[in-house]
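Enquirer: Quick one: sequence plus predicted model below, questions after.
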Amino acid sequence: MSLVDDRGVAVTLTQSPRRIVSMLPSLTETVCALDACERLVGVDTWSNWPAAAQSLPSVGGLEDANVERIVALKPDLVLLAKSARVTDRLEALGLKVLTLEPRSMKDMERVLGQLGRVLDREAEAVALWQQLDTSMDRVAAALPAGARGKRVYFEAGSGPYAASASSFIGETLARLGAINVVTGALGPFPKLSPEFVVRADPQVIMVGDRNAVALAARPGWERIDAVKSGRICVFTPAQGDVLARPGPRMAEGAGIMADCLKDKFK
């Protein structure tokens, strides 16, 4: 088979791979959700779901991939993010590389279909996407009217980096009837100035526990509606993993965000 990856490179496979190294948690989770977890022989540092992934050899991350360890695992395919620095080196060593980095729901559907082809699980991929889509609709339908139409700021990382309306997180918020204060025109995950958020004045702030500690101490943030009203949802590391990965747990992530909105606007 031949397919074009996220670099725009045509990748040809003579057979469905049996030994796969996955260097992105969302791809690890998707491979396992397509009932091909047994084909994984190595994963990146952050791949911690499902439980089967935790027992696999760790080969580092985007910035510190252990090339020697990857080669030693003798993979017939390495799944990488487009932003990975090690792609050219792995290809130079003769390894087959496929870069896939979903950033929107449309990307997720496409990547799921591509992995379905690669793994000879095309029917399963279609069924999984339909299940995800239906489950997210179900979560949205259960959200009370009083929790809809709220201005939300979702902080995706220190910087601060936000999840804009064009990211899969922003698209999930839109399905929940929320108004993302960061427009999609800025890119899926733009780096913002703290003043931007002050001017946007969100009614709800969603943030991981690592970034929440000094939130109120940021200059001017005490004037933000969400801070004044205490409408800040702080996610645990486990919840943060679910929310940050465009994969088979996206409906669970929608549920986490819906619970936040329901709690803050009872």
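Expert: That came through, no problem. These numbers come from a predicted model, not from an experiment.
Enquirer: For the rest of this, base every contact and every neighbour count on C-alpha atoms.
Expert: OK.
Enquirer: need the longest strand for the chain.
Expert: strand 151-157 (DSSP state E).
Enquirer: and the residue in the chain sticking out farthest from the centre, what does it touch?
Expert: Most distant from the centre of the chain: R223, at 30.6 Å, with distances by C-alpha atoms, centre = their mean. Contact partners of R223, counting by C-alpha atoms under 8 Å, 6 or more residues apart in numbering, are V198.
Enquirer: cool, the one 4 residues further on as well?
Expert: Contacts of V227 were listed using C-alpha under 8 Å, 6+ apart, and they are 205, 216, 221.
Enquirer: which residues sit in contact with the last one?
Expert: Spelled out, that is W221. Residues near W221 by C-alpha under 8 Å, 6+ apart: 194, 197-198, 215, 227.
Enquirer: now those: which count as buried?
Expert: Among the contacts of W221, those buried by neighbour count (16 or more other C-alpha atoms under 10 Å) are 197-198, 227.
Enquirer: Return the longest helix in this protein, judged by number of residues.
Expert: In the chain, taking DSSP state H as the definition, the longest helix is helix 122-141.
Enquirer: Tell me the buried residues in that helix?
Expert: By neighbour count on 16+ other C-alpha under 10 Å, the buried set for helix 122-141 is 122, 124-125, 128-129, 132, 135-137, 139-140.
Enquirer: next one: stretch 188-203
Expert: Residues of stretch 188-203 classed as buried: 188-192, 197-198, 200-203 (neighbour count, 16+ other C-alpha under 10 Å).
Enquirer: Strands along this structure, start to end?
Expert: With DSSP E, the ranges of strands along the chain come out as 2-4, 10-12, 20-22, 40-43, 77-80, 97-99, 151-157, 161-162, 179-180, 204-208, 232-235.
Enquirer: take a look at this one as well, against the first:
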Amino acid sequence: MSRTRRLTPATLLLPLVLALAACSGDAPAAGGAATATTTSADGGAFPVTVTGDDGELTLEQRPEAIVSLSASATEMLFAIGAGDQVEAVDSTSNHPAEAPTTDLSAFTPNAEAIAAYSPDLVVLSDDMNGIVDALDALAVPTLLLGAADTLDDSYAQLETLGEATGHAEGAAEVITDMQERIDAAVASVPAEAQGMRVYHELDPSFFSTTSDTFVGSVYTLLGLENIADGAADAAGGYPQLSAEYVVGQAPGLIVLADTVCCQQTAETVAQRPAFDTVPAVQEGRVLEADDDIASRWGPRVADFAESVAAALQG
């Protein structure tokens, strides 16, 4: 059952709220109280109610001090035009460059450390260590948006963040751009590449990702067959394969999502025992992807789809 959390302005802001109501022409009904409605520069009206994984959240005013504890959410916030409202982001939020990265941890979050930034909205992708309840106890509003499983999930999160921050139009523009670019990438895949087997590498110990994950859904959209789907133990979508299994599956495309963390390259892959027999290595279709772009469900998934499509064309 979802929780409804309504955030009301502090008493000290009441005169300002009433003044805004007067300026907007909203008059109280006979015997009733005035209702303040504010509008953001992007056309979003407040108060607004949005729904996250932790229930409904009503924001009376546009948040002006946002803390993001999700690297994907950080990218989304800046893409839709809410960057100026972001006060602090967690230590993994390294894009865009202007994001106010701090030492806040998304993996071991501390409610008091987060509250020290006086946020009027905290965006998270995980409820680690009961952080949502801890922030609720401090009257800090939270919006939990978990990892996306599909592109539609990503679009839905952009819409939610757009509504919550007063940038609904900006979010709609980002979604349209993503959809158009991804559609073009899909259309560019040559017919002979349809059904090609792909191996997505998360690290050199052969952890991979199946079609049930967000990245896996992109491969499905591009018409590829994911070799991780046949693993004996799918491990929640992230199975550990073996070198023998990968070689035996003879993927025509290898995507390395461990180029930054583990310095893997097309050259290091080619040097692995028996990998010189793999079609992807023989035909030069080893994509050296950026670890972050290949793992986050923000706007740069369009970059990822385009890079995979380009590798298939080559």
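Expert: Here it is on my side, so go on. Computed from a prediction, not measured in an experiment: that's the story for all the values here.
Enquirer: care to give me the TM-score?
Expert: Once superposed, the chains reach a TM-score of 0.82 (TM-score structural alignment, normalised by the length of structure 1), with 257 aligned residues with a C-alpha RMSD of 2.9 Å.
Enquirer: Take the contacts of W221 of structure 1 and keep only those in helices.
Expert: Among those, the residues falling in helices (DSSP H) are 194, 197-198, 227.
Enquirer: Okay, helices next: where are they in structure 1?
Expert: Under DSSP H, structure 1 gives helices at 25-33, 51-54, 67-72, 87-92, 105-118, 122-141, 168-175, 194-200, 209-212, 225-229, 237-244, 250-264.
Enquirer: Tell me roughly how far the fourth one lies from structure 2 on average.
Expert: Following superposition, helix 87-92 of structure 1 is found to deviate from structure 2 by 2.8 Å on average (mean C-alpha distance after the TM-score superposition for structure 1).
Enquirer: which residues touch that helix?
Expert: Applying C-alpha under 8 Å, 6+ apart, the contact partners of helix 87-92 of structure 1 are 67, 80, 96-97.
Enquirer: try the first one
Expert: When contacts are taken as C-alpha under 8 Å, 6+ apart, the neighbours of helix 25-33 of structure 1 outside the stretch itself are 22, 37-38, 43-44, 46-50, 53, 79, 100, 112, 115, 245-248.
Enquirer: Can you say which of the residues you listed are buried?
Expert: Looks like these have 22, 37, 43-44, 46-49, 53, 79, 100, 112, 115, 245-248 buried, using 16+ other C-alpha under 10 Å.
Enquirer: Hmm, Q240 and S208 of structure 2 touching each other?
Expert: Yes. Under the criterion of C-alpha atoms under 8 Å, S208 of structure 2 makes contact with Q240 at 6.1 Å.
Enquirer: Relative to L62 of structure 1, how far out is the residue in structure 1 that V132 of structure 2 lines up against?
Expert: Aligned by TM-score structural alignment, V132 of structure 2 pairs with T87 of structure 1. Counting by C-alpha to C-alpha, to the nearest Å, the gap between T87 of structure 1 and L62 of structure 1 amounts to 10 Å.
Enquirer: more crowded one of the two?
Expert: T87 (22 against 19; other C-alpha atoms under 10 Å).
Enquirer: hang on, the earlier thing: Serialize the buried ones among the contacts of W221 of structure 1 to TSV and add fields for distance to D107 of structure 1.
Expert: As requested, these are exported to TSV (distance: C-alpha to C-alpha, whole Å):
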residue	distance to D107 of structure 1
V197	27
V198	31
V227	33
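Enquirer: Just give me the closest of the residues you listed to T14 of structure 1.
Expert: Nearest to T14 of structure 1 out of those is V197 (C-alpha to C-alpha; 50.0 Å).
Enquirer: Quick check: that closest one vs L261 of structure 1, distance?
Expert: According to C-alpha to C-alpha, V197 of structure 1 and L261 of structure 1 sit 19 Å apart.
Enquirer: what do you get for V71 of structure 1?
Expert: To L261 of structure 1, V71 of structure 1 is 46 Å away according to C-alpha to C-alpha.
Enquirer: who has more neighbours, those two?
Expert: The residue with more neighbours, out of V71 of structure 1 and L261, is L261; 26 against 17, by other C-alpha under 10 Å.
Enquirer: Tell me how many other residues crowd the nearest residue to the more buried one once chain neighbours are set aside.
Expert: Counting by C-alpha to C-alpha, 6 or more residues apart in numbering, L261 of structure 1 lies nearest to A147, which is 5.5 Å off, once chain neighbours are set aside. Neighbour count for A147 of structure 1, taken as other C-alpha under 10 Å: 19.
Enquirer: which one in structure 1 is aligned with A19 of structure 2?
Expert: Aligning on TM-score structural alignment leaves A19 of structure 2 without a counterpart in structure 1.
Enquirer: so which strand or helix has A19 of structure 2?
Expert: Using DSSP states H and E, A19 of structure 2 falls within helix 14-23.
Enquirer: Which other helices and strands does the helix or strand that comes right after that helix contact?
Expert: Using DSSP H and E, the helix or strand that follows helix 14-23 of structure 2 in sequence is strand 38-39. Applying 3 or more C-alpha pairs under 8 Å, 6 or more residues apart in numbering; DSSP states H and E, one finds that strand 38-39 of structure 2 contacts strand 45-46.
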